[in-house]
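Chemist: What follows is a predicted structure for the sequence shown.
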Amino acid sequence: MLTTAVCVIFALLAGALAPGCREGPDKLVFGFVLTGDECWVESAAAPLADGLSAELGVTVEPFAFGSSAELLQGLRAGQVDIALLNPFAYVAARETGSVRVLLRCVRDGKDWWRSGIIALADGGPRTLEEVRGRAFAFVDPSSPSGYLFPLAHLLRSGLDPERDLGEVVFTGSQEEVVRAVLEGRVAAGVCREGARRSVYAEMRDVFKRVTVIAYTPPVPNRSVAVRAALEPDLVERIKQALLAVTAGGKGREAWKVMSGGCDGFVEAEDQDYDVIRETADILELDMEILAGCADRPDGRSGP
């Protein structure tokens, strides 16, 4: 009786239940950025949320945001409890103390992605230094894998595209960068690792004719983060529920759709995202602007 009375007093004074008397939430909001039509929510987010609700014994409500900027606002306002974030968005949220990272997505056996600088295997440049003064292809000025991370890597390596490269072209797609190199329109170009596979059907000798002369540093895939104010025991339960629900069956298939092909998780730590912070510093760009760039379809596995 005394314990109950003390708890009630603290609740009245603090406007919330005192430690040891606090009940768990009756609803958790799982926020994500909508990258397709509304049918995508029903086919993936809803089944995943249902599985999490069953595991946790708490209603998990999926909520689709139109952009990472909107999702970040929801996190900062305490309206989102669990979030699927691109790496820039995670760092932006972390800077304000809104979240803690929980898990990082695995896709094709990797929890990271990278871009490659490609050139012709026969007669093309062999090093970044040999690219100096020659025509170069990027994908799009807002593409993380086709411009932003490669640009930071070039600058880090002592090559300023405006000063040190010849003609710079933007092809509009990852695959078109490969074609531009193959056709000799540029001496080198940059695209996400795996772009050569995308043109293999039309160019069976692409792996023989086009080689990678440099890679960007690995970039973390999308991550699941939780609101920083959640109790540690609830955070652990959320992590275990995600692992259980996505291990197989409908939950696994739903997660693959929702996350852009990811089929597993690894534990994540904040320092894993230092490459994101370094890239933003080199490019002198706001983290939330970069988060918006990573909402692009070519960033579904990361940016």
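Modeler: Nice, thanks for sending it over. Source: prediction; values computed, not measured. Residues are numbered from 1 along each chain as shown.

Chemist: C-alpha from now on. contacts and neighbour counts both.
Modeler: OK.

Chemist: ok, residue 57 to residue 49 distance?
Modeler: Taking C-alpha to C-alpha, to the nearest Å as the criterion, residue 57 is separated from residue 49 by 12 Å.

Chemist: tell me which residues of the host helix or strand of residue 253 are tucked away?
Modeler: Secondary structure from DSSP states H and E places residue 253 in helix 249-259. Going by neighbour count (16 or more other C-alpha atoms under 10 Å), the buried part of helix 249-259 is 250-259.

Chemist: neighbour count winner among residue 57 and residue 49?
Modeler: residue 49 (24 against 11; other C-alpha atoms under 10 Å).

Chemist: In contact with the more buried one, which residues?
Modeler: If a contact means C-alpha atoms under 8 Å, 6 or more residues apart in numbering, then residue 49 has 30, 59-62 as its contacts.

Chemist: Look at it and tell me its secondary structure.
Modeler: Using DSSP: H, G, I helix; E, B strand; the rest coil, the three-state assignment for residue 49 comes out as helix.

Chemist: ok, now how distant is it from residue 237?
Modeler: The span separating residue 49 from residue 237 equals 14 Å under the rule C-alpha to C-alpha.

Chemist: same check, this time on residue 67
Modeler: 28 Å.

Chemist: Could you check which of the two has the larger neighbour count?
Modeler: Neighbours were counted for residue 67 and for residue 237 using other C-alpha under 10 Å; residue 67 has more, 18 against 13.

Chemist: these two touch, right, that one and residue 289?
Modeler: No - under the criterion of C-alpha atoms under 8 Å, residue 67 lies out of contact with residue 289, with a separation of 10.9 Å.

Chemist: For residue 4, the count of nearby residues, please.
Modeler: 9.

Chemist: which residues touch it?
Modeler: Contact partners of residue 4, counting by C-alpha under 8 Å, 6+ apart, are absent.

Chemist: and here's the other structure:
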Amino acid sequence: MNRRTLLAALPIVAMPGLALAQARDPRRLRVALLPDENASTLIQNAQPLKAHLERVLSREIELVVTTDYSSMIEAMRFGRIEVAYFGPFSYVLAKSRAPGIEPFAVGIERGSPTYQSVIVATADGPVKALGDVRGRPFGFGDQASTSSHLIPRALLLTRAQLKGGDDYRPVHLGTHDAVARAVQNGQVPAGALSKAILDVLFERGTVDRAKVVEITLSDPIPNYPMVMQGNLADPLKAAIRDAFLNLRDPAVLGAFRVQGFAPTTDAAYDILRETARVLELDLGRMRG
């Protein structure tokens, strides 16, 4: 069999890199939103973002909300999305599987590129302090979530010497809003989520302030990064970067719960890799 015949006989699935290489300057960009809330709500709130990107990039924009963090990581890994708004830890997991992806912008809140995790409890429930979590179920979001899993898990370990599985029962509920509702309804006596998301849920009336109490806040966490495929054409990468760094429209920024974006690099997320090491997590084996 000569070389030309051999190449023709190879199945397409055996050459994923070829498809990616030919899509360096696509006319349609798939932009993934972190699935930390209800998908329809995320898509609806991001319509101003879609219009903004279509205008400044002169390309068709498809908004994507995957079923969970793991599927979003895999979509980025295999080139099924070009741009993604990752959680900090889900980005670290994605980077461990797809070294070529590039973080380029980070959300700014109250003048800082950081946010916080909050541990909450049912207002009339048995948990009044971190130590009260011992022997009880505790609500986390997705396993790859920063503020709804990694950071609160570290808080329970370092501040209350509570190890998941030994001292309390981890219950993964998927999204931040699911954690807040489960705590509100007493399905779990305590749980953790992003403080920014909790505030939005209070403002919307999705969660009753009278039924959920805040137990403790984490130290500042590097905020959610915008990430792009590293194999995109350089002019397109520059245009995408500028589209976010120059963004000033509150209607568009509202989809991200931030006041603006600033440049960032991979090194900004080393603190999360260190946290994972303290928790003895194997990034290579974590679901995602």
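Modeler: Nice, thanks for sending it over. Because the structure is a prediction, the values reported are computed rather than measured.

Chemist: what about structure 2, which of the contacts of residue 49 of structure 1 hold up?
Modeler: Among these, the ones whose aligned partners also stay in contact in structure 2 (both residues aligned by TM-score structural alignment, their matches' C-alpha atoms under 8 Å) are 60-62.

Chemist: Pick out whichever of those sits closest to residue 153 of structure 1.
Modeler: Checking these against residue 153 of structure 1 with C-alpha to C-alpha, the nearest one is residue 62 at 36.6 Å.

Chemist: ok, the closest one to residue 33 of structure 1 distance?
Modeler: In this view, residue 62 of structure 1 and residue 33 of structure 1 are 11 Å apart by C-alpha to C-alpha.

Chemist: And for residue 147 of structure 1?
Modeler: When C-alpha to C-alpha is the yardstick, residue 147 of structure 1 and residue 33 of structure 1 sit 22 Å from each other.

Chemist: can you check residue 128 of structure 1 too?
Modeler: As defined by C-alpha to C-alpha, residue 128 of structure 1 lies at a distance of 36 Å from residue 33 of structure 1.

Chemist: Which single one of the buried residues of helix 249-259 of structure 1 is nearest to residue 2 of structure 1?
Modeler: The shortest gap between residue 2 of structure 1 and any of those belongs to residue 251, at 45.3 Å (C-alpha to C-alpha).

Chemist: distance of the closest one from residue 236 of structure 1?
Modeler: When distances are taken as C-alpha to C-alpha, residue 251 of structure 1 and residue 236 of structure 1 turn out to be 19 Å apart.

Chemist: With residue 195 of structure 1 instead?
Modeler: Relative to residue 236 of structure 1, residue 195 of structure 1 is positioned 37 Å away (C-alpha to C-alpha).

Chemist: Who has more neighbours out of these two?
Modeler: For residue 195 of structure 1 versus residue 236, neighbours defined as other C-alpha under 10 Å are more numerous around residue 195 (18 against 12).

Chemist: following the strand or helix carrying residue 6 of structure 1, which helix or strand comes up?
Modeler: Per DSSP H and E, residue 6 of structure 1 falls inside helix 2-14. On the C-terminal side of helix 2-14 of structure 1, the nearest following helix or strand under DSSP H and E is strand 27-33.

Chemist: Who are the packing partners of that next one?
Modeler: Contact partners of strand 27-33 of structure 1 among helices and strands, from 3 or more C-alpha pairs under 8 Å, 6 or more residues apart in numbering; DSSP states H and E: strand 59-65, helix 68-76, strand 82-85.

Chemist: make it 6 Å
Modeler: Using 3 or more C-alpha pairs under 6 Å, 6 or more residues apart in numbering; DSSP states H and E as the contact definition, the elements that strand 27-33 of structure 1 packs against are strand 59-65, strand 82-85.

Chemist: Chain neighbours aside, what residue packs nearest to the residue positioned nearest the centre of structure 2?
Modeler: For structure 2, the residue whose C-alpha lies nearest the mean C-alpha position (C-alpha atoms, centre = their mean) is residue 87; its distance is 2.3 Å. For residue 87 of structure 2, ignoring the flanking residues on the chain, the nearest one in space by C-alpha to C-alpha, 6 or more residues apart in numbering is residue 224 at 4.8 Å.

Chemist: what sits against the one you found?
Modeler: Residue 224 of structure 2 makes contact with 86-88, 106, according to C-alpha atoms under 6 Å, 6 or more residues apart in numbering.

Chemist: Tell me the counterpart of it in structure 1.
Modeler: With TM-score structural alignment as the matching criterion, the partner of residue 224 of structure 2 in structure 1 is residue 222.

Chemist: what do residue 57 and residue 49 of structure 1 both touch?
Modeler: With contacts taken as C-alpha under 6 Å, 6+ apart, residue 57 of structure 1 and residue 49 have no neighbour in common.

Chemist: Contacts only, for the nearest residue to residue 257 of structure 1 once chain neighbours are set aside.
Modeler: The spatial neighbour of residue 257 of structure 1 that comes closest, neighbours along the chain excluded (C-alpha to C-alpha, 6+ apart), is residue 44 at 6.0 Å. Applying C-alpha under 6 Å, 6+ apart, one finds that residue 44 of structure 1 lies in contact with 254, 257-258.
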